[in-house]
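**Student:** Quick one: sequence and predicted model below, then my questions.
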Amino acid sequence: MHRIGDVFPGDGQDVPDEEWIAHGLDRSWVPLSKDGRIKTRDLGIRPVLEREAVLFHLDNQQLRSIEMVERLVARRDAIHRAVEKGGPAAYAVRHDRIEHTWP
């Protein structure tokens, strides 16, 4: 797992979405966003579209860190299947499943 703060200063707060997403995809990382609106922003989703990649987003930005981790661990197999299926695609990581949300 790679954290945005390990690559970009200030936890990436001043880095455009398209930049951090492209950075990760160029390294074969699978991006995870806390903000599901990312898939509706043309610039933000462009790297996913261009690279026919997969992006995941949490369906609740208010989760505590431990809850985020628990969700990802609980949905690990479904996440792996979605990555293997390929993209371009975006999926919400919900408490009980992952859900295809884009395109």
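**Tutor:** Yep, that arrived.
**Student:** can we go C-alpha only for contacts and neighbour counts from here?
**Tutor:** Noted.
**Student:** Can you tell me the centre-most residue of this structure?
**Tutor:** With distances taken as C-alpha atoms, centre = their mean, the residue of the chain nearest its centroid is Leu32 (2.2 Å).
**Student:** From Thr101, how far out is that residue?
**Tutor:** Separation of Leu32 from Thr101 (C-alpha to C-alpha, to the nearest Å): 14 Å.
**Student:** ok, and here's another one to check against it:
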Amino acid sequence: MSPPEQPRKFFVDRSLGRVAVPGLLRAAGRDLITLAEHYGVPEDEGVADACWIEESARRGWAVLMKDKRIRYRQAEIDAVVEHQARCFVITRGDLTSAEYAERLIANQVAVFAASDTPGPFIDAVHTDRLERLRPRR
């Protein structure tokens, strides 16, 4: 089965790395830009989460990230809500780069469908499904 049509570009946060995960996602046909590519190195290390969330939402980029505590970080939640961001987060911190990429690829149909809907939202990406973390349904 061929992958679904890709609706838009994805923004990859520094939490998923600059090389391995983005490379695997690109090899699977995803169109994305990393935080480091967008802001440059080493400037990317100093960009506040609320700033890149705002920028990605303004540009229409859905966000891919890894952050087990995102549901508790009020500044990031506020930025997602205020800027109508669409975020997909892996809440596990103990996976390999290949496992992070595989989780996103395995859920690509659900991610693409959700990324076509208006924000704001933060969806957790599990091995076999998405789970809405914010706003609660």
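**Tutor:** That came through fine. Here the structure is a predicted model, which means the values were calculated and not measured.
**Student:** quick one on the thing from earlier: what is the aligned counterpart of the residue nearest to the centre of the first structure in the second structure?
**Tutor:** Matched across to the second structure, Leu32 of the first structure falls on Leu64, judged by TM-score structural alignment.
**Student:** What's the separation between the closest residue to Phe8 of the first structure other than its chain neighbours and Val83 of the first structure?
**Tutor:** Nearest residue to Phe8 of the first structure, sequence neighbours excluded (C-alpha to C-alpha, 6 or more residues apart in numbering): Val15, at 7.6 Å. Separation of Val15 of the first structure from Val83 of the first structure (C-alpha to C-alpha): 25 Å.
**Student:** Those two: which is more packed in?
**Tutor:** Neighbours per residue (other C-alpha atoms under 10 Å) separate Val15 of the first structure from Val83, with Val83 holding more: 17 against 14.
**Student:** Mind checking what secondary structure the more buried one has?
**Tutor:** The local conformation at Val83 of the first structure, judged by DSSP: H, G, I helix; E, B strand; the rest coil, is helix.
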